[in-house]
Every structure is written in structure tokens, then in C-alpha cells.
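A.B. asks: Sharing a model prediction with you, sequence too.
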Amino acid sequence: MKNAIEVNNLRKEFKAYSSRSGLAGAFRDLFTRNYKIARAVNDISFNVKQGEMVGYIGENGAGKSTTIKMLTGILTPSGGQIKVNGMNPHKEREKFVQTIGVVFGQRSQLWWDIAVQESFRLLKKVYKVTDEQYDDHMNHVIKTLDIEPLLDKPVRKLSLGQRMRCELAAALIHNPPLLFLDEPTIGLDVLVKLKIREFLKEVNEKYNTTILLTTHDLSDIEALCERVIMLDEGNIIYDGALKNLKDTLGDGKELQFQFLEKVDLPAVKKLTAALPVKWEHDEKEQIFTANMQNNDELISQLIAKIVAAFKIKDIKINETSTEEIIRNIYEKGAVEVG
């Protein structure tokens, strides 16, 4: 399978000026400026195969948006090599932009004061899309994203959720093989997020569209991406399957039991002494919590022993959330996943 994105030792540096303090310092700044080099992206390398949906995640200032801007040709790298859809985004600009779609959650590609459908018509001409291609592809996109009632409205009259659905449709007018999404669901309600996620899955399956997604909403990543690339201070600290991250770094599972009759903690501990489990007891709520490793066989044995011995009112099984795992990684730094 071919690579849609190839990144080797990619680096981006910015020159940041610093002012001296006081009047004398300000006067000296008129003639000589102090500056330092700030590195936003630090010699990173990764590949994305055609048809993959990859989550590109990190805290604010980690270098995510800077990377996306270099991959889309908006910024020129300070060093390293990029090949996207077999092209250099900066040297083959006109040809290159025909092969990508971009959605920046906090910036619009639609014209503010004209109707959505007029923006679509303009973009259709920009991308040299024929009437037949447009009708064949966009009728499906418009119907799936439920934006037909919005087409004759000016963009400024749309809600955020409505505008983001139109932005996504606009990015797909030329049916690009590669889609960059930078915070596409920022500020959206749950129903709109679900609609956009389902649509992205469908586009990926139907057209084998490659999608690189940056977002702070990890539920988007879990719903769409099997692979994640984690960035911290311009460095890649993890690149691999989301499942491996959860299996290796999840702190096991937590089982909560409530009983129909009074049960004491020593009796529960004695019953499960042969299993690797740690018990906690909330006397006020009468909740018994078992902490153990994420092993289906051991969990089944524990539940079987408890159910056979006591009358159960309720059982809950909780696992460490992806958000919690990733927060722990950022606190500890780079991670090794076996």
C-alpha cells in the first residue's frame, strides 16, 4: 500500500524577538534586536498509508497545527523532507492543492456574506470540477451532512454546527484523496459531532480517503482512528495503535458491586483470596470496589465467585479512559509500548 504522507526529519523554527527592559533597553532595541530561535517541530518522521485515519494529538503548543500547515504547503519547513500524495507541497503548489481537502475548525474557507451554495459554486470553479462530477459526488455529501436547507443562507447566518458541516462539504467538493482536519468538531454539540463522525467513516470506506485528524476531543479519536501520533514540545512521543496504548498503559479494570443484603469486607476478601484483586469498601454508599488487571479470564472468575456467594443489586465495570492514559503520558514524558 502506498504512502499518502511521508515525513522525514521535519523541523520548523521561528525567530522570536525579545525586548530589553527599561528606557535604555528600549533605546538599544532600536539599533540591535535580541532574538532567540524557537523550535516548534523537532526533526520528526512518520508515514501515513493511503486510506488510513490517523489521530495527530498533543497539548496546546505541541506543534500539531504547525505540522499540518507544513503538510498543506502553508508554511515552509526549516529542514527535513515532506512528500504528500507523491508531491512536495511547496514546490508543486498548484497541482498539489487539487489533491487535498482542509478544514480548520477556527478558520472558514466559505465566503461570509454570500449563500453557501454560491461558495460551493466558486470552489467548484477553483478546483475545475465538472457539473457531472459535482452532481454525482456533492448530492450525496449534501444529503448525508443534512445541509440542503442551509444552501441558500449566508454563512454569517449559520450556527457553528451548521457552518462546520458546510465547511466539511466544501473541503470535499473535488473529492480529494487526502483530508486534513484541524479541530473540526471544536465547540459542537454531541449530535452534530456524531453526524460528522459517521460521515467521515463513510467517506473513508467509500472512497478510501486518507484522513489526518487533530483534535483535543479524544472521543473523536476513539470513534475514528485506530492509530495515533502523539506530539509533545515538537517531538513524537508515541506512534502506534490506540488499542496498544490502552492495553499496555491502562491501569487495569475496576469492578463495583452493590449487594441486596449486608456483606462485610473480610468475607469478600476471603472469598476471592486466590485471585489477584485489591478491594476497597465505601461504607456510606455500600459499594465494594475490586481493582485488578485487564484480564477477561480473571474478571470472569471474580464475577462468578461473587455472584455465586451473594445476592447482587448492581455491577459496574470501569476501565481507565483514554483521556486519563494520555494525561499520564504527558506528565511522564515519552512512552514505550510493548
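C.D. replies: Thanks, I have it.
A.B. asks: alpha carbons only for contacts and neighbour counts from here, please
C.D. replies: Fine.
A.B. asks: Run through the helices of the protein in chain order.
C.D. replies: Using DSSP state H, the helices of the chain run over residues 22-29, 64-71, 93-97, 116-126, 131-144, 160-171, 190-207, 218-224, 242-249, 265-271, 296-309, 322-332.
A.B. asks: now stretch 130-144, how far from the chain's geometric center?
C.D. replies: 27 Å (C-alpha atoms, centre = their mean, to the nearest Å).
A.B. asks: residues in contact with it?
C.D. replies: Here stretch 130-144 makes contact (C-alpha atoms under 8 Å, 6 or more residues apart in numbering) with K124, E148, A169, L172, I173, H174, N175, F199.
A.B. asks: Would you mind measuring from the fifth one to K206?
C.D. replies: Spelled out, it's I173. Using C-alpha to C-alpha, to the nearest Å, I173 is found at 15 Å from K206.
A.B. asks: Same question for the first one.
C.D. replies: With distances taken as C-alpha to C-alpha, K124 is found 21 Å from K206.
A.B. asks: ok, now the third one?
C.D. replies: Noted for A169: a distance of 15 Å to K206, by C-alpha to C-alpha.
A.B. asks: Over to K246?
C.D. replies: From K246 to K206 the distance is 29 Å (C-alpha to C-alpha).
A.B. asks: Pick out whichever of the two has more residues nearby.
C.D. replies: K246 (18 against 9; other C-alpha atoms under 10 Å).
A.B. asks: check contacts around T67.
C.D. replies: V41.
A.B. asks: what's the burial count for K95?
C.D. replies: Neighbour count for K95, taken as other C-alpha under 10 Å: 12.
A.B. asks: Next up, the contacts around K243.
C.D. replies: E226.
A.B. asks: try the one 3 residues further on
C.D. replies: When contacts are counted by C-alpha under 8 Å, 6+ apart, K246 touches T320, T322, I325.
A.B. asks: before we move on, the earlier item: got TSV for the helices of the chain, with distance to Y56 too?
C.D. replies: As requested, the helices of the chain are exported to TSV (distance: least, C-alpha to C-alpha, whole Å):
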stretch	distance to Y56
helix 22-29	39
helix 64-71	7
helix 93-97	21
helix 116-126	27
helix 131-144	25
helix 160-171	18
helix 190-207	16
helix 218-224	9
helix 242-249	11
helix 265-271	44
helix 296-309	30
helix 322-332	13
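A.B. asks: for comparison:
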Amino acid sequence: MIQVHHLHKRFARKVAVEDVSFTIPRGEIVGYLGPNGAGKSTTIKVLTGLLVPDSGAVTVGGLVPWKQRRQHVARLGAVFGQRTTLWWDLPVQESLALLRHIYRVPAGRFAENLAHFTELLELGPFLGTPARSLSLGQRMRADLAAALLHDPELLFLDEPTVGLDVVAKERIREFVRAVNAERGVTVLLTTHDLGDVERLSRRVMMIDVGRLLFDGPLAQLQAQYGGERELWVEFEQTPARSDVAGLRVLASCGPRLRYGFRGPAAEPIARVTALAPVRDITVREPDIEATIRRIYEGGLLHTPS
């Protein structure tokens, strides 16, 4: 769906994107991560056709975004957390009807999509409400419907859950998962909310100072740069000893112990269960937010100069 080869973009004396290459197959959801000013927005603007790169080759669905922009944008959907595509003083339903004409969506298909999205996103209670009177969560749900009414092949999501409460975030994540599974929509997600990444993406790309520093499974990022995994154990009774080879005791309270370890869990579990009878045992993964923070603060992905 997306092919980017040796993308370069500079503004005045500042390099925004330097030699970035990646491909995204159709139907994949990819998290695109990086601190502010890393190059995420520049990449997205090139992919949408808003910016022309200085050099490199980019195609999206076989089209060059800035050369075939009219055809290109007709196949895109975009939701930007800080902006809206709705008309401020119009009821949501009228904004969606206007977008139907802009994208030339057949009446039958528009009605079908609107009904489906109204059900999935629970739009019914505020379809008649002007955009200016919507809560942030309602506006984001309406913007998602607006972005997908014309059946785009590719959806750009930029901070889609920013400022939302837990319930609203989960509703939006469920909707994105649904349209990806049901319609095969390719999704490129840029966010600072690592919950979005954990719930939606198996693959992440990380960019900083204009360079793509990691591209791979989220699990690999965790394995390479995350902290210890934890084994939470509740024994039948307090064991005579708590030390286990290859594990680090993190906390102990009677029969409940918490161990830290790295690598696969099978061997640590076998060693712990051999120590004494176990009532309950749970493996907890490293916190992804802490992992990303360690990477940024410690420069772990930067290669030595």
C-alpha cells in the first residue's frame, strides 16, 4: 500500500527527514512513533501529497501523492486529533451529507455507511448537534465517520484519542479495529498514547531526528529495550526460601512473591513451581510507556557517531 524509498526533506537548514525507507502492506495497522520534531508529521505530509520531498521515491496505492493528488486524496481518510473536518455550525448529519457530495459517494452507499458507523460509534444521540456543541469524544467519533464515509483504502490517524477518557478511547480503538478487520483499511497511526499502540498495532516504526531508527514488531521492541518481565506468584503457603536461580526477587509478602526476569517465561515458571506448591501465577510484561521513555531519554536506538 505504501512504499517509501530514501525519502529526504529539508526546511531551510534543518533536515526534517533523512533517508527514510519503509513499506506497509495493505490491511496493516502500523504505529509511527517519535518525539515532537522527530519527522513524523513531515512523513505524513509527504504521504498525503501536502509536501513534495527533496529526493526519494514514494508511492501510495501505486500513485505518487503530490503528482496525482486528486486521485490520491479520494482514496484517503484522515483524522487529526487537534482539527476537525466537520463544519463548525452545522449539525453533524449535514456535515456528513456535504462530505458525501464532495467525495461523490453514491446515495445508497452513503446511507449504508452512515447507518453502520452510527451503530459502531453510537452517533445517534448527536447527529443533529452542531460540531461546536460536541464534546471532544463525540467530535472524534464524528470525525472518524467522516473520514471513512467514502470507503478509503488508507486511514491516517494522528493522536486520535488525545484528551479522551478511558471509555471514549476504547470505543474509538474498537472502531478502528473493526474497520481494519471488516474492510481491510490500512492504518498509519501516529500517537503519544502508547495505549493506542498496544491495542491496535503489532508493528511499530520509531523515528527521531529525521531518521528511522526501528521498524519491527512491538514485541521485539519490548524484548530488546524493555525492562524486566515480572512473575507474580502466590504460593499455597510461605515458602521456606524465596531465591530461585536466574530470577530476581522484587517484592515479598508472606506467600506472595514478585520476581524479575528476562527472556522466555517457561523456564522461570518451571523453577518457581518446583520451589513449593503454587496457588496462582501471572506473567506481567514491561510497561511499554516506560520502554519508550527509556529509549528516548537514553538514546538507546541511536547508533554511535
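C.D. replies: Great, that's in hand. Not measured: the values here are computed from a predicted model.
A.B. asks: And the TM-score between them?
C.D. replies: The TM-score (TM-score structural alignment, normalised by the length of the second structure) is 0.91; 302 aligned residues with a C-alpha RMSD of 2.3 Å.
A.B. asks: Now do whichever residue in the second structure pairs up with L242 of the first structure against L76 of the second structure, distance only.
C.D. replies: In the second structure, L242 of the first structure lines up with L218, judged by TM-score structural alignment. Separation of L218 of the second structure from L76 of the second structure (C-alpha to C-alpha): 26 Å.
A.B. asks: same thing with R229 of the second structure?
C.D. replies: On the measure of C-alpha to C-alpha, R229 of the second structure and L76 of the second structure end up 40 Å apart.
A.B. asks: again with S252 of the second structure
C.D. replies: Applying C-alpha to C-alpha to S252 of the second structure and L76 of the second structure gives a distance of 53 Å.
A.B. asks: Looking at these two, which is more packed in?
C.D. replies: L76 (20 against 13).
A.B. asks: residues in contact with that one?
C.D. replies: T48, A147, P152, E153, L154, L155, F156.
A.B. asks: counterpart of K69 of the first structure in the second structure?
C.D. replies: Aligned partner of K69 of the first structure by TM-score structural alignment: K45.
A.B. asks: Its match touches L51, doesn't it?
C.D. replies: Yes: in this structure K45 of the second structure lies within contact range of L51 using C-alpha atoms under 8 Å: 5.4 Å.
A.B. asks: Now which residue in the second structure aligns to D146 of the first structure?
C.D. replies: Looks like D146 of the first structure aligns to E122 there (TM-score structural alignment).
A.B. asks: sorry, that was for I326 of the first structure
C.D. replies: That one, I326 of the first structure, aligns with I292 by TM-score structural alignment.
A.B. asks: how close does that match sit to G254 of the second structure?
C.D. replies: Taken as C-alpha to C-alpha, the span from I292 of the second structure to G254 of the second structure is 34 Å.
A.B. asks: Counting neighbours, go ahead and name the busier of those two.
C.D. replies: I292 (22 against 10).
A.B. asks: Centroid-wise, who is the farthest residue in the second structure?
C.D. replies: A240 (45.8 Å; C-alpha atoms, centre = their mean).
A.B. asks: My understanding was that A40 of the first structure contacts G63; is that so?
C.D. replies: Yes: in this structure, A40 of the first structure is within contact of G63 by C-alpha under 8 Å, at 5.4 Å.
A.B. asks: Return the residue of the first structure aligned against E228 of the second structure.
C.D. replies: So, by TM-score structural alignment, E228 of the second structure is matched to G252.
A.B. asks: And that match, how far from L123 of the first structure?
C.D. replies: For G252 of the first structure relative to L123 of the first structure (C-alpha to C-alpha), the value is 50 Å.
A.B. asks: sorry, back to before: pick out whichever of the contacts of L76 of the second structure sits closest to R10 of the second structure.
C.D. replies: Comparing the contacts of L76 of the second structure against R10 of the second structure with C-alpha to C-alpha places T48 closest, at 17.3 Å.
A.B. asks: show me the contacts for that closest one.
C.D. replies: With C-alpha under 8 Å, 6+ apart, T48 of the second structure has these contacts: P65, W66, H72, V73, L76.
A.B. asks: Weed out the non-buried ones from those residues.
C.D. replies: P65, W66, H72, V73, L76 (16 or more other C-alpha atoms under 10 Å).
A.B. asks: what's the most distant pair in those?
C.D. replies: W66 and L76 (13.3 Å).
A.B. asks: Alignment lookup: W87 of the second structure to the first structure.
C.D. replies: Aligned partner of W87 of the second structure by TM-score structural alignment: W111.
A.B. asks: And for that match, the neighbour number?
C.D. replies: Using other C-alpha under 10 Å: W111 of the first structure sits among 15 other residues.
A.B. asks: Can you get me a residue count around V116 of the first structure?
C.D. replies: That count, for V116 of the first structure with other C-alpha under 10 Å as the rule, works out to 25.
A.B. asks: where's it relative to E59 of the first structure, distance?
C.D. replies: According to C-alpha to C-alpha, V116 of the first structure and E59 of the first structure sit 33 Å apart.
A.B. asks: I would like the residues contacting stretch 83-99 of the first structure, please.
C.D. replies: Against stretch 83-99 of the first structure from outside (C-alpha under 8 Å, 6+ apart): 3-7, 70-74, 76, 82, 127, 174, 176-178.
A.B. asks: Buried members of those residues into PyMOL, please.
C.D. replies: PyMOL command restricting the contacts of stretch 83-99 of the first structure to the buried ones, with burial defined by 16+ other C-alpha under 10 Å:
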select buried, resi 3+4+5+6+7+70+71+72+73+76+82+174+176+177+178
